[in-house]
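Undergrad: coordinates only, sequence not included:
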């Protein structure tokens, strides 16, 4: 992906306000069936192969897990939605948000059933940010007159700010998780801060988002492996999904960090 041009120095607040005004138009494009089909059809060959493997793994885990109850179906719907969302994010495609909204809703249901306080908070935040993100991406893509959002670099000051913000939010979530009798609280409490950082950086096209996502996915693999041991709701599908997400995050980082033709 190309590096984002450095001539855009508008503040987050200004871009956020403009994005909200553009929300109706953005929603129309994100949930446009023709655009969704087009953006999936025009993915790179390597990305299509990744998508196929990830979808097959998601459905295979569902079938082999033999959890055909409500939680099992919710799990496989979550997995399918997340896979399509992530694949489209990898290439900076706007319609990733149509699948992102669906994925957040069904994942939130699973997190509630598993009493994962950090995950519940994370998915609630992600759901809100889907609408912010789709507005910002729609504006960026429209202004640049291209099909994909481009990546930009964080300054060292911005990097330090988000690093410190991650730790501050972590201890806040940890405090509430202890008082709400959450599960795996020390690991679970990392999900919201990493998710906030990753989602905000993704919304504004920063490639450093992938550092947050890879870290978060590694922790999620551990969390859902532990949940799998106690046979919690949709644990098989969700564990496989975490592995898929980790592999995808590595692939996404490659696409966003690889040298551009300048």
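TA: Right, received. Where do you want to start? A quick note: this is a predicted structure, and the numbers were derived from the prediction, not measured. Residues are numbered from 1 along each chain as shown.
Undergrad: use CA for all of it now, contacts and neighbours both
TA: Fine.
Undergrad: Can you give me the buried ones in the helix or strand that residue 104 is a member of?
TA: According to DSSP states H and E, residue 104 maps onto helix 96-113. Using 16 or more other CA atoms under 10 Å as the test for burial, helix 96-113 gives 96-111.
Undergrad: Over to stretch 52-61?
TA: In terms of neighbour count (16+ other CA under 10 Å), stretch 52-61 has its buried residues at 54, 55, 57, 58, 59, 61.
Undergrad: Leaving aside the residues adjacent along the chain, what's closest to the last one?
TA: This means residue 61. In this structure, residue 61 finds its nearest non-sequential neighbour in residue 237, 5.7 Å apart by CA to CA, 6 or more residues apart in numbering.
Undergrad: Put this next to the first one:
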């Protein structure tokens, strides 16, 4: 971990210890602990532009899909089981095709930026798809339909931006993670569930998405300077 900053090490260690504490203090589930910790490892590695994030993502998406299903969050379950899990393999392949040069230290992948036209397309698709998916979730009696549908749609769009290596993916992730924090607070309160590590995981994701956006912008500028040289 030579290229890890002190902040990154402290951030990861702090949230890992919080999850372990919750596991014992609140009688949390082992599956929830595994999902939370692997999820945090995954997003931190994404923020650093490391391809190894996908290996942890495979574990996190499969376990989180099952947990979401048990709470009736069918949108989250379908998103992770049917989309996130298989796309980990696609993302690993795509990132491997676009590695940075050896003289760029600390990241594995080239970073791109979204144009104004790209933003208009992203926002339009987000609004239309969220409305349609909310109707679908209502038909199957899912819980927290509006928040769930918006979080799912924005997650899919953010995942595509991630695979295509756009720094703006992190703006989408910030919104998604904030919605997911609200979603799990409401769900755990209403259901009386004890998977509070899921909430901690999403709070950690929210902090990481802010850091990820900052870091990818810095990576983009650094790679541009490297190309000039």
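TA: Arrived safely, thanks for sending. Note that the structure is a prediction, hence the values are computed from the model and not measured.
Undergrad: Work out the TM-score between the chains.
TA: With the length set by TM-score structural alignment, normalised by the length of the second structure, the two chains reach a TM-score of 0.89; 218 aligned residues with a CA RMSD of 1.7 Å.
Undergrad: returning to that earlier point: show me what the residue nearest to residue 61 of the first structure aligns to in the second structure.
TA: Aligning on TM-score structural alignment places residue 237 of the first structure opposite residue 197 in the second structure.
Undergrad: Residue 146 of the second structure pairs with which position in the first structure?
TA: Matched across to the first structure, residue 146 of the second structure falls on residue 186, judged by TM-score structural alignment.
Undergrad: Now its match: closest residue in space that isn't a chain neighbour?
TA: Nearest to residue 186 of the first structure is residue 174, by CA to CA, 6+ apart, at 6.6 Å.
Undergrad: Determine how far stretch 49-66 of the second structure lies from the middle of the whole chain.
TA: Computed by CA atoms, centre = their mean, to the nearest Å, the chain-centroid distance of stretch 49-66 of the second structure equals 9 Å.
Undergrad: Give the aligned range of it in the first structure.
TA: The alignment of stretch 49-66 of the second structure onto the first structure (TM-score structural alignment) covers residues 92-109.
Undergrad: Show me the contact partners of that stretch.
TA: 29-31, 35-36, 39, 74-75, 77-79, 81-82, 84-89, 119-120, 123-124, 126-127, 130-131, 133-134, 137-138, 147-150 (CA atoms under 8 Å, 6 or more residues apart in numbering).
Undergrad: same deal with stretch 22-29 of the second structure?
TA: Residues outside stretch 22-29 of the second structure that contact it (CA under 8 Å, 6+ apart) are 30, 33, 194, 195, 196, 197.
Undergrad: what's the burial count for the residue nearest to residue 192 of the first structure when sequence neighbours are not counted?
TA: Ranked by CA to CA, 6+ apart and with sequence neighbours excluded, the top spatial neighbour of residue 192 of the first structure is residue 122, at 4.6 Å. The number of residues packed near residue 122 of the first structure is 23, by other CA atoms under 10 Å.
Undergrad: Wait, residue 122 of the first structure touches residue 196, no?
TA: Yes - here residue 122 of the first structure reaches residue 196: they are 7.5 Å apart, a contact under CA atoms under 8 Å.
Undergrad: Same question for the helix or strand where residue 189 of the second structure lies: list its buried residues.
TA: Here residue 189 of the second structure, judged by DSSP H and E, is contained in helix 169-191. Using 16+ other CA under 10 Å as the test for burial, helix 169-191 of the second structure gives 169-170, 172-181, 183-184, 187-188.
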